[in-house]
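Undergrad: got a predicted structure here, sequence first:
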Amino acid sequence: FVNLYKKYKHKGFQMLGVVLDKNRALIKEFAREYNINYPLLVPDEKILIDYGPIIYIPTTFIISANGYIYKKYIGYQPELVFEEDIRLLLRKK
């Protein structure tokens, strides 16, 4: 995801990582270890209601600029799958 964010952020693409661990020190260490260059957040109840519970890890959402779920992926997906959908969504802007 780091590479996708670098590649598309200048086109208006935003990325947000959702982490289930609430330990801020562990989250910071994880971000540092994996060179994560986008914001990470711990979901509150509203996020879990809006997007549903995260049962499987990883669960990935591509969300449109107006906040709607464009695509939801459960489980590992190759980066190319995300990139194709990101490009399609950015073209629709």
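TA: It's in. Numbering: from 1, shown residues only.
Undergrad: alpha carbons only for contacts and neighbour counts from here, please
TA: Fine.
Undergrad: would you list every one of the strands in this protein?
TA: Secondary structure of the chain (DSSP state E): strands at 17-18, 40-41, 59-63, 69-74.
Undergrad: mind putting those strands into a markdown table with distance to Phe30 and mean neighbour count?
TA: Conversion of the strands of the chain to a markdown table gives the following (distance: least, CA to CA, whole Å; neighbours: other CA atoms under 10 Å):
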| stretch | distance to Phe30 | mean neighbour count |
| --- | --- | --- |
| strand 17-18 | 12 | 16 |
| strand 40-41 | 10 | 14 |
| strand 59-63 | 18 | 17 |
| strand 69-74 | 21 | 13 |
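Undergrad: okay, now the one to match up with it:
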Amino acid sequence: MKKILIGLVLVVLIFTGCSGGNSQKGSETSEKAENQSAQKLSKLPSFELKDLDGEIYTEESFKNKVLLIDFWATWCPPCRKEIPGFINLYKKYKDKGLEVIGISLDEDINKLESFVEEEQINYTVLIGNKEVAQAFGGIQGIPTTFIVDRDGNVVFKQVGLASEKKFEQQIKKVLDK
């Protein structure tokens, strides 16, 4: 029964967010919808998650930082495609107050650890769960990425694949405030 449920979840994810993300066609409409979604989730929700070393992080761990929070998994091709951009953005803006947080929805922690090491991910990777996905408004597909300002306001939401440039534009808006 568990395998059937996991299979159904995978099918849903593949046909929603993990199918390659937003196309350029209709991007103005999807951008409006994303910003409306960001407004619905107006504040960074409370969470308590562990990283790969077992250290516990909460929303308070990132107080007064600009956050790029990405829900992703190692088995999701669009998620994997975004990671080099997140690595670059973190290198470029960490000294200005940016924190990048990857919330993994993987079940196989060993595979996750290997992937993080192989890809040389330089930002915080946390192990996600259903509760945190619900707290963020119910993650419907991955990748799903949020940008949160220093006051804990969710200012941007992207469902599906997006370019490093698009995320950088959104980050600069809040870093410069």
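TA: Okay, I see it. Values in this document were obtained by computation on a predicted structure and should not be read as measured data.
Undergrad: work out the TM-score between the chains.
TA: The TM-score (TM-score structural alignment, normalised by the length of the first structure) is 0.88; 92 aligned residues with a CA RMSD of 1.4 Å.
Undergrad: circling back to that earlier point, switch the strands of the first structure over to a markdown table; also include distance to Leu89 of the first structure.
TA: Output for those, formatted as a markdown table (distance: least, CA to CA, whole Å):
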| stretch | distance to Leu89 of the first structure |
| --- | --- |
| strand 17-18 | 19 |
| strand 40-41 | 22 |
| strand 59-63 | 9 |
| strand 69-74 | 8 |
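Undergrad: of all the ones you listed, which one is nearest Arg24 of the first structure?
TA: strand 40-41 (9.8 Å; CA to CA).
Undergrad: what does the closest one contact?
TA: Residues outside strand 40-41 of the first structure that contact it (CA atoms under 8 Å, 6 or more residues apart in numbering): 16-19, 27.
Undergrad: can you check which part of the second structure that strand sits on?
TA: Under TM-score structural alignment, the alignment places strand 40-41 of the first structure onto residues 125-126 of the second structure.
Undergrad: just give me the mean distance for the matching stretch relative to the first structure.
TA: On superposition with the first structure, the mean distance recorded for stretch 125-126 of the second structure (mean CA distance after the TM-score superposition for the first structure) is 0.9 Å.
Undergrad: isn't Phe86 of the second structure up against Val100?
TA: Yes: using CA atoms under 8 Å, Phe86 of the second structure and Val100 qualify as a contacting pair, with a distance of 7.1 Å.
Undergrad: so which residue is smack in the middle of the second structure?
TA: Nearest to the mean C-alpha position of the second structure, counting by CA atoms, centre = their mean, stands Asp70 at 0.8 Å.
Undergrad: so it touches Phe146, yeah?
TA: Yes: applying CA under 8 Å as the test, Asp70 of the second structure and Phe146 come out as touching, 6.5 Å apart.
Undergrad: how many other residues sit next to the counterpart of Gly12 of the first structure in the second structure?
TA: Across the two structures, Gly12 of the first structure finds its equivalent in Gly97 of the second structure, going by TM-score structural alignment. For Gly97 of the second structure, the count of nearby residues is 14 (other CA atoms under 10 Å).
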